[in-house]
Structures are given as structure tokens and as C-alpha cells.
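Student: with the sequence up front, the predicted model follows.
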Amino acid sequence: MRVLVVANQKGGVGKTTTAINLGTALAAVGERVLLIDSDPQGNASTGVGVGRAQRSSTLYDVIMGEKPALSATVKTAVPGLDLIPADPDLSGVELELGHEARRSFRLRDALEPLRSSGAYSYVLIDCPPSLNLLTVNAMAAADAVLVPLQCEFFALEGLSQLMRTVDLVRGNLNPRLEIQGVVLTMYDKRNSLSEQVAGDVRAHFGDTVYQSVIPRNVRVSEAPSFGQPVLVYDLKCAGSQAYLRLAREVVLRERARRAVPA
């Protein structure tokens, strides 16, 4: 099982959209995927069609030790894609845990039984757009970070902040944490700024940046309002095809990583 945290401290970069649709695309190519919604807003849960009434157990219950992770999962309409949903109770985790021991490792401890169960090949954790205890728990539990990066002017500034956070977590909580890749989102080929930002990011981060680029696409924006990933809403649109290409890249990177001797 490979745990990937989808994170960026900057909001509005397509983070939740990427978590939803990458998870769907991975399931579409035959992987068994668990999506964990770690944002109290619960947008990832809504985006895969899991409404409030279906969230009898949530990530809050898992982190607080009230439910095992496997019993908190909900099946989505996408074959091969399960969800641990979120609700507003998650926003109280930081205060409720206070200074408890191992409070930064609650999610890692909860996911350990899943690692040995073989139930999933990938776990994707959608984080809130901030550095709080939920994000720290996600990074402490993860094997790698997947970074959505909007093709906008302040993109590199936000990315440098995230890289510092990853370094801090690696140094203090999770030495195995690595960057799985950076995915460029909201790319508009008609806008010269998108091309400039993409070029700057590739020049700075090289092969860490995926070749697959997620375009600005109205179908991607519409899909969440129907409670569907864009691959279910419109498989043939440019956004869906981009996420399928990204999923293939993610899988190929993981295969290449496993092939390298330790």
C-alpha cells in the first residue's frame, strides 16, 4: 500500500479536484484506492457523491480512536474507489487532542492495519489548504507528497513554502517522506503566463514535475456540483483524459521506485 498526500498550503490550486479525479483514474486503471477526506469542509466527500447522510463515520472518529479506519470507509459509485469522509467535527481535532502524546501520529497509527490488510494499493489523503494538525498527521502517515500547482503568478512562492514544510516533517516526524511529483493544474494554453509558469517550474524542479498537465476545463468545474468525478461526468473531455494520463504516470513512477534496489 502506498500512501500519497495531496497537499498545497495555497488554496484554490485544484488540490481536492486532483485528489478526487486522480483517485478515480487510478481505480479506472485497476488499482484499489482509498480516498481520505482530511478537510473539515468535506469537499472531497461531496465530490464523489457521498452526502452528509451517508457520513455516519468520518475521519474524526478514526483520528480520535473511536473507529478503526477500515470500518469508517464508505463505498463510492466508482468501482474500486472507497472513501473515509469528513465533516465539520474535524476542525476541532487540534483543540481536543491538545498536548496528547503522539497526537501527530494518530492517522499513521490508524492506517497501519490497512497496510498489512492488502485492501488497497493506493491511499490518497486530501488535505486542508493550511498547515495544521490535520496536515501534519497526513504527512506523518504518508509515503510521499503529490503537489498540485496552479499555473499562476504566485505558484512558485507557495511551492517553496510547502517544500519547507515537507523538510520539517521529514526531519522531525517522518524521515521516509518524499515528493512523488508536482502536477501543473489549471493550465490555459491561450495564456502566455501559464506557459511561463510551467517553464519556470520545470526548470526549477526538473523531472519531479509530471509531463501530464491538467487544463482549465469547464467540465472539470461542473462535475462536483453533480457529486461526480469528472471521469464519470464526462469521460471524453480534456480534463478526464489528462487525469487518466496522470494516473498512468503515477503508477509508472511507483513501479520504477520499486524496481530500484534499496
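Tutor: Right, received. Where do you want to start? Numbers count the residues shown, from 1 in each chain.

Student: every contact and neighbour count from this point should use C-alpha atoms.
Tutor: Fine.

Student: which parts of the chain are strands?
Tutor: 2-6, 33-37, 74-75, 81-84, 122-126, 144-150, 178-187, 209-215 (DSSP state E).

Student: wait, which of those strands is closest to R255?
Tutor: strand 2-6 (11.3 Å; CA to CA).

Student: and for the closest one, what are the contacting residues?
Tutor: Residues outside strand 2-6 that contact it (CA atoms under 8 Å, 6 or more residues apart in numbering): 15-16, 18-19, 121-127, 138-139, 141-148, 180.

Student: on that earlier part again, turn the strands of the chain into JSON lines, including distance to S116 and mean neighbour count.
Tutor: Putting the strands of the chain into JSON lines (distance: least, CA to CA, whole Å; neighbours: other CA atoms under 10 Å) gives the following:
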{"stretch": "strand 2-6", "distance to S116": "12", "mean neighbour count": "24"}
{"stretch": "strand 33-37", "distance to S116": "15", "mean neighbour count": "27"}
{"stretch": "strand 74-75", "distance to S116": "20", "mean neighbour count": "18"}
{"stretch": "strand 81-84", "distance to S116": "17", "mean neighbour count": "25"}
{"stretch": "strand 122-126", "distance to S116": "13", "mean neighbour count": "26"}
{"stretch": "strand 144-150", "distance to S116": "18", "mean neighbour count": "26"}
{"stretch": "strand 178-187", "distance to S116": "21", "mean neighbour count": "21"}
{"stretch": "strand 209-215", "distance to S116": "30", "mean neighbour count": "20"}
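
Student: just to check, A242 is in contact with V213?
Tutor: Yes - under the criterion of CA atoms under 8 Å, A242 makes contact with V213 at 6.5 Å.

Student: excluding its backbone neighbours, what's nearest D109?
Tutor: A141 (7.8 Å; CA to CA, 6 or more residues apart in numbering).

Student: please report how far that neighbour lies from N174.
Tutor: For A141, the distance to N174 (CA to CA, to the nearest Å) stands at 8 Å.

Student: which of these two has more neighbours?
Tutor: When neighbours are counted by other CA atoms under 10 Å, A141 and N174 differ, and A141 comes out ahead with 26 against 19.

Student: who's in contact with the more buried one?
Tutor: Taking CA under 8 Å, 6+ apart as the test, what A141 contacts is 3, 105, 107-109, 111, 174.

Student: swap in A203?
Tutor: Counting by CA under 8 Å, 6+ apart, A203 has no contacts.

Student: would you agree Q241 is in contact with D234?
Tutor: No - the pair Q241 / D234 is not scored as a contact, 9.7 Å apart, by CA under 8 Å.

Student: next one for the comparison:
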Amino acid sequence: MDKIAIINLKGGVGKSVTACNLAAELATKSKSVLVVDLDKQGNTSKFFGWLDYDRLSVAEVLLGERFANAAIVEDTGLPGVHLLPGDMRLLRANRMILMDTTEPQQYRLRDALEHVAENYDYCLLDCPPDLDMGSINALCAADWVIIPVDCDEWACDGMDEIIDQIERVQMYYNPRLKIMGAMMTKYRRTKYAVDVIRRLSAQGVPMLRTVIRYTVKVSEAKSAHKPLREFAPKCTATDDYKALAGEVDEIVSNVDTEGGHNNG
């Protein structure tokens, strides 16, 4: 199971939209996908219709109160896509993890996912827009990082902090972690888009080939709780997420073929 953390400290850049649509597109390539919602706002869980405080969530898994397979939702409406939901219970989980010094704080998600790794080809970790214990656990569990970046003048805010945190995790906790790339979302040909690409390149951040073009259909599909391929199969962003799935699968397959990954 290849694990991909989708992270940016800036909100509204399309992390959850990317997690949901990338999962849907990977599933059409006959890949089994687990989506883990680590954001207390629970937008990904809302998308799949599983923001339910009567059910187990990723919070209980992080706290070691339940095994991951007990909290995973298999009925997401998308064949091949399962969900480990998240919600405001993550606030308590973050506090409790920080207070608990009896076991390592950073590896709880990694260890929990090991029990279900054989069931999935991919695990997409939808991270919150902050560096809480959910984000740290995601980076310590992940093999890859995708950084969605929108195309406005503040697009690079927090990028130094993200890269610094990734490098710290690589150095101390997870040496196999790699940046797959930053990915432009809401892309339009503006001076800001050109500037964002220039600034990211100057920082040494690799860029994915795929860009997600701006279209109102993205917001409409999110409100309809449907992936773009179902809601608007002919729109530009649908084509872009299909291309993203192909690029992700190509990158991962190449590394796995070269033997550069411990795919567990």
C-alpha cells in the first residue's frame, strides 16, 4: 500500500477535493483506495456522507482505542474506495496524544495502517491546514507528499514551514518520505500562477506535470457530494484529475519497479 499525504498549511487550496477525486480516478484504474480524513472539519467525510458521531473515527484509531479496520467505512458510494472518517473528535485526540508520553506520538497512524495495508493499493491521507499531531502522523506514515497550491498571490504562504517539517520528518522519523510534487489547483493563466511556479522552483520544490484547471464545476460537484467524473464527466477538471491519477500511478509504479520503496 502506497501512502500519499495531501497537505498544505493554507486552507481552501483543494486538499479534500483532490483526495476525493484522486481516489475516484484511481479506483477506475482498478486500484483499491483507502482515504483517511485527518481534518477535524471532516470535509472529506461529509463528501462521502459519513460525518457521523455515532460511528468510530480516525480519532479513536489514533488514540489506540480501536483498530483501523473497525472504523473503516466500506460503503462510500464509490466501488473500490473506502474511508476512515474524521471529525471534531480529532481535537481531543490531538490533546490526548500530546499528553501521552508512554508511547511514541508520531507513529500511531503508521502502526494502525499496517494492519490494513494488504487490503489496499493506495492510501490517501487528507491533512488539516496546520501541523497538528494528525499531520505529523500522516507524514510519518506516508511514502509520498502532494502539496496542492492554488494560484493566488498568497499561494506560497506557509510553504517554507511545510518543506521544513517534511525535511525534519525525513531526517528523524521517516527517511523513505518523498515529495511527489506541488500541484497547481484552480489554475488560470495569470501573473500569480507564473509567479507561484517561479517561487516554488526557486525553493527547490518539484512540480507535478498535472495542473487542475479552474472551473465552477469543482464547487458544484463538491456540493453535490459527487466526484467530478460522475457530476461533470466532460469538464476540464475531470480530465485533469484523470491525468493526475495516471501521473501518480506512473511515479509510484516506477519507484516500486526500481525497488526503491518498501510497499507495506
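Tutor: Here it is on my side, so go on. Because the structure is a prediction, the values reported are computed rather than measured.

Student: care to give me the TM-score?
Tutor: The TM-score (TM-score structural alignment, normalised by the length of the first structure) is 0.92; 257 aligned residues with a CA RMSD of 1.8 Å.

Student: can you tell me which of the contacts of A141 of the first structure is nearest A259 of the first structure?
Tutor: V3 (17.9 Å).

Student: from A223 of the first structure, how far off is the closest one?
Tutor: V3 of the first structure is 25 Å from A223 of the first structure, by CA to CA.

Student: could you do H204 of the first structure as well?
Tutor: 33 Å.

Student: which part of the second structure lines up with the longest helix along the first structure?
Tutor: Identified as the longest helix of the first structure according to DSSP state H is helix 238-259. Alignment of helix 238-259 of the first structure against the second structure: residues 236-257, by TM-score structural alignment.

Student: and the helices in the first structure?
Tutor: Using DSSP H, helices in the first structure cover 15-28, 43-47, 59-63, 93-97, 106-117, 133-141, 155-172, 192-205, 218-222, 230-233, 238-259.

Student: what does the second one correspond to over in the second structure?
Tutor: With TM-score structural alignment applied, helix 43-47 of the first structure matches the range 43-47 in the second structure.

Student: once aligned to the first structure, how far is that stretch on average?
Tutor: With mean CA distance after the TM-score superposition for the first structure, stretch 43-47 of the second structure departs from the first structure by a mean of 0.8 Å once superposed.

Student: off-centre distance for that stretch?
Tutor: From the chain centre to the centre of stretch 43-47 of the second structure is a distance of 13 Å (CA atoms, centre = their mean, to the nearest Å).

Student: distance-wise, check M96 of the second structure relative to N137 of the second structure.
Tutor: 14 Å.

Student: between the two, point out the one with more neighbours.
Tutor: More neighbours surround N137 than the other of M96 of the second structure and N137, with 25 against 15 (other CA under 10 Å).

Student: ok, that one touching A112?
Tutor: No - the pair N137 of the second structure / A112 is not scored as a contact, 10.6 Å apart, by CA under 8 Å.

Student: tell me which residues touch E25 of the second structure, please.
Tutor: 229, 241-242, 245.

Student: highest neighbour count among these?
Tutor: Y241 (25 neighbours).

Student: so that one sits against N21, correct?
Tutor: Yes - using CA under 8 Å, Y241 of the second structure is in contact with N21, at 6.5 Å.

Student: could you find the counterpart of E112 of the first structure in the second structure?
Tutor: Aligned partner of E112 of the first structure by TM-score structural alignment: E114.

Student: next, work out how far apart V197 of the first structure and I179 of the first structure are.
Tutor: 20 Å.

Student: same question, S225 of the first structure
Tutor: For S225 of the first structure relative to I179 of the first structure (CA to CA), the value is 31 Å.

Student: do the same with L22 of the first structure
Tutor: Distance from L22 of the first structure to I179 of the first structure, by CA to CA: 16 Å.

Student: also R32 of the first structure?
Tutor: Relative to I179 of the first structure, and taking CA to CA, R32 of the first structure is found at 22 Å.

Student: skip the chain neighbours and tell me the closest residue to F231 of the second structure.
Tutor: Nearest to F231 of the second structure is A221, by CA to CA, 6+ apart, at 5.8 Å.

Student: who touches the one you found in this structure?
Tutor: Counted by CA under 8 Å, 6+ apart, A221 of the second structure has contacts 227-228, 231-232.

Student: compare these and tell me which is most surrounded.
Tutor: Of all the contacts of A221 of the second structure, L228 has the most neighbours under the rule other CA under 10 Å, reaching 29 neighbours.

Student: residues in contact with the closest residue to that residue other than its chain neighbours?
Tutor: Among residues not flanking L228 of the second structure along the chain, T238 sits closest, at 5.4 Å (CA to CA, 6+ apart). Going by CA under 8 Å, 6+ apart, T238 of the second structure touches 228-229, 232.

Student: repeat for I136 of the second structure
Tutor: I136 of the second structure touches Q106, counting by CA under 8 Å, 6+ apart.

Student: so it versus P129 of the second structure, what's the distance?
Tutor: Per CA to CA, I136 of the second structure is found 12 Å from P129 of the second structure.

Student: same deal with G260 of the second structure?
Tutor: Counting by CA to CA - G260 of the second structure and P129 of the second structure are separated by 30 Å.

Student: same check on L91 of the second structure?
Tutor: 14 Å.

Student: more neighbours: which of these two?
Tutor: P129 (18 against 15).

Student: overlap of the contact sets of Y241 and N21 of the second structure?
Tutor: Common neighbours of Y241 of the second structure and N21 (CA under 8 Å, 6+ apart) do not exist.

Student: isn't A245 of the second structure up against T18?
Tutor: No - A245 of the second structure lies out of contact with T18 (CA under 8 Å); the separation is 10.3 Å.

Student: which residue packs closest to C127 of the first structure, ignoring adjacent ones?
Tutor: Counting by CA to CA, 6+ apart, the residue nearest C127 of the first structure is S38, at 5.1 Å.

Student: wait, what's in contact with the one you found?
Tutor: S38 of the first structure sits in contact with 59, 85-86, 90, 125-128, 134-135, 138, where contact means CA under 8 Å, 6+ apart.
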